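> sequence and computational prediction follow.
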Amino acid sequence: MKKRLAVAFTGPSNSGKTTLILKIARKLIHEHKLEVAIIKHDPKDKARFDVEGKDSYKFSDTGAEVIVTSPNRTTYFSQRKSELEDMVRLFGEFDILLVEGLKNLPLPRISIFRNEIDVDYFAFMNALAIDKSVDISQYDVPKSVDILDLNTTDEIISWILKNAKKV
């Protein structure tokens, strides 16, 4: 039976969310031997999963729900907004789900910042991952927020394993 734990990451563009998620996923998979699933939110609807002219693009372009399957992978193209539960169901079995974005989801959340912190994120975060470019003494961080070193992947993984929510 898989753990099915989830945690989310938020932060401004170019704060390092994707880089951190990649480091965490690789370590969870290769060192901790866990199955990892990842959801990335695309708020500006600019992600492209296939190249114009290819069959999967043509099928998806019709507005249909499309699954492309091959011996080594399955790709799902949807024209509908999905709720977290719908996406979790698509993954089936996993140990850890890492979600980039979607700050309104009811998941434990790590916010990532470099140089300065946007205090508007305080209401959405359970942990704050920063590097030495942030002078934490300049901010009134809520006592309930754990402060993590953005460059210490093991510390962040430890926080995730302790705080992630069962989904």
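Received it, and whenever you're ready, just let me know what you need.

> for the rest of this, base every contact and every neighbour count on C-alpha atoms.
OK.

> okay, buried residues for the longest helix seen in the chain please.
The helix that spans the most residues within the chain, counting by DSSP state H, is helix 17-30. Residues of helix 17-30 classed as buried by neighbour count (16 or more other Cα atoms under 10 Å): 17, 20, 21, 24, 25, 27, 28.

> cool, stretch 55-63 as well?
56, 57, 60.

> likewise stretch 157-167?
Buried residues in stretch 157-167 (16+ other Cα under 10 Å): 157, 159, 160, 163, 164, 165.

> looking at those, which are in strands?
Of those, the ones assigned to strands by DSSP state E are residue 165.

> and which of the buried residues of stretch 157-167 is nearest residue 126?
residue 163 (9.0 Å; Cα to Cα).

> ok, the closest one touching residue 109?
No. Applying Cα atoms under 8 Å, one finds residue 163 not in contact with residue 109, separated by 9.2 Å.

> circling back: which element follows the longest helix of the chain toward the C-terminus?
For helix 17-30, the following helix or strand on the C-terminal side (DSSP states H and E) is strand 36-40.

> mind checking how far the residue lying farthest from the centre of the chain is from residue 9?
Going by Cα atoms, centre = their mean, the residue of the chain most distant from its centre is residue 53, 29.9 Å out. In this view, residue 53 and residue 9 are 34 Å apart by Cα to Cα, to the nearest Å.

> could you do residue 68 as well?
Distance from residue 68 to residue 9, by Cα to Cα: 28 Å.

> OK, contacts around residue 140?
By Cα atoms under 8 Å, 6 or more residues apart in numbering, residue 140 lies in contact with nothing.

> next, the one to line up against it:
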Amino acid sequence: MTTTMHQGPKHIIGIVGWSGSGKTTLLSDLIPVLTERGYTVSTMKHTHHDFDMDRPGKDSYRHREAGAKEVLLTSRKRWALLHELRDEPEYEIDALIAQMAAVDILLIEGFKSHKYPKIEVNRPSRGKDLLCLTDDSVVAVATDDRFDGVGVVQIDLNDVEAVADYIVSYLRLEA
């Protein structure tokens, strides 16, 4: 089977917010809603923590530890490419996006400071500052209550269909 890679996603929108606000839950709920509507969806998650998808003792782990720059794991159900940065700086988001397959929508969790369009998840009960007040790339706030004086669209955080509707409308996707 041949697939074309590295064309990148057609549309990008981020889900941002403070830790514990519900970003991951919203993203996990949005994916099946958007895919049921016929859109192909990929995700990208930024973490500030060191992470490792591999496990000590596995062949791929041993390959990386031996100094391999990349290790590609493949099976009949999925494949994953592990790329070791070694002493290189962290890749820029645009370089990472360029590595992704062509899909209709790329949902990004994190990368708050990048200037792609974003939906902020914010619950007033948590007492966290609104990012949209200082970040003009935030195009909407998904919230479980209303904020006064916010200059962007507010969407009910608990209505995933409404959030999906907003994304489809904002990105001007065809039905």
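Thanks, I have the structure now. Computed from a prediction, not measured in an experiment: that's the story for all the values here.

> now do the same for the residue farthest from the centre of structure 1: its match in structure 2.
Matched to structure 2 by TM-score structural alignment, residue 53 of structure 1 sits across from residue 57.

> hey, where'd the strands end up in structure 2?
11-17, 41-45, 70-74, 79-83, 105-109, 118-121, 138-143, 153-156.

> so how far does the fifth one sit from its counterpart in structure 1?
Same thing as strand 105-109 of structure 2. Strand 105-109 of structure 2 differs from its equivalent in structure 1 by a mean of 0.3 Å after superposition (mean Cα distance after the TM-score superposition for structure 1).

> which part of structure 1 matches that strand?
By TM-score structural alignment, strand 105-109 of structure 2 lines up with residues 96-100 in structure 1.

> what comes into contact with the matching stretch?
3-10, 17-18, 21, 34-41.

> go again using 10 Å as the cut-off
Applying Cα atoms under 10 Å, 6 or more residues apart in numbering, the contact partners of stretch 96-100 of structure 1 are 2-11, 17-18, 21-22, 24-25, 28-29, 34-42, 84, 88, 91, 105, 107, 109-110, 160-161, 164-167.

> please apply the same query to stretch 15-30 of structure 2.
Contacts of stretch 15-30 of structure 2 with the rest of the structure, by Cα under 10 Å, 6+ apart, involve 14, 36, 41, 43, 45, 107-113, 117-124, 126, 128-132, 138, 140-143, 157-161, 163-164, 167.

> which of these are buried? Put it as a ChimeraX command.
Buried residues within the contacts of stretch 15-30 of structure 2, by 16+ other Cα under 10 Å, are selected in ChimeraX with:
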select :14,41,43,107,108,109,110,111,112,117,118,119,120,121,122,123,130,131,132,138,140,141,142,143,157,160,163,164,167
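
> ok, the residue nearest the centre of structure 2 to residue 119 of structure 2 distance?
Centroid-nearest residue in structure 2: residue 108, 1.8 Å away (criterion: Cα atoms, centre = their mean). As judged by Cα to Cα, residue 108 of structure 2 and residue 119 of structure 2 stand 10 Å apart.

> residue 138 of structure 2 too?
6 Å.

> what do those two both touch?
13, 14, 15, 16, 131, 132, 152, 153.

> which position in structure 1 pairs with the first one?
Residue 13 of structure 2 maps onto residue 7 in structure 1, with residues paired by TM-score structural alignment.

> gap between its match and residue 80 of structure 1?
23 Å.

> quick one, which of those two is more surrounded?
Neighbour totals were compared for residue 7 of structure 1 and residue 80, and residue 7 leads with 24 against 9 (other Cα atoms under 10 Å).

> residues contacting that one?
38, 96-100, 105-110, 159-161, 163-167.

> next, the contact list for the match of residue 53 of structure 1, please.
So residue 57 of structure 2 contacts nothing (Cα under 10 Å, 6+ apart).

> distance check, it against residue 64 of structure 2.
For residue 57 of structure 2, the distance to residue 64 of structure 2 - Cα to Cα - is 11 Å.
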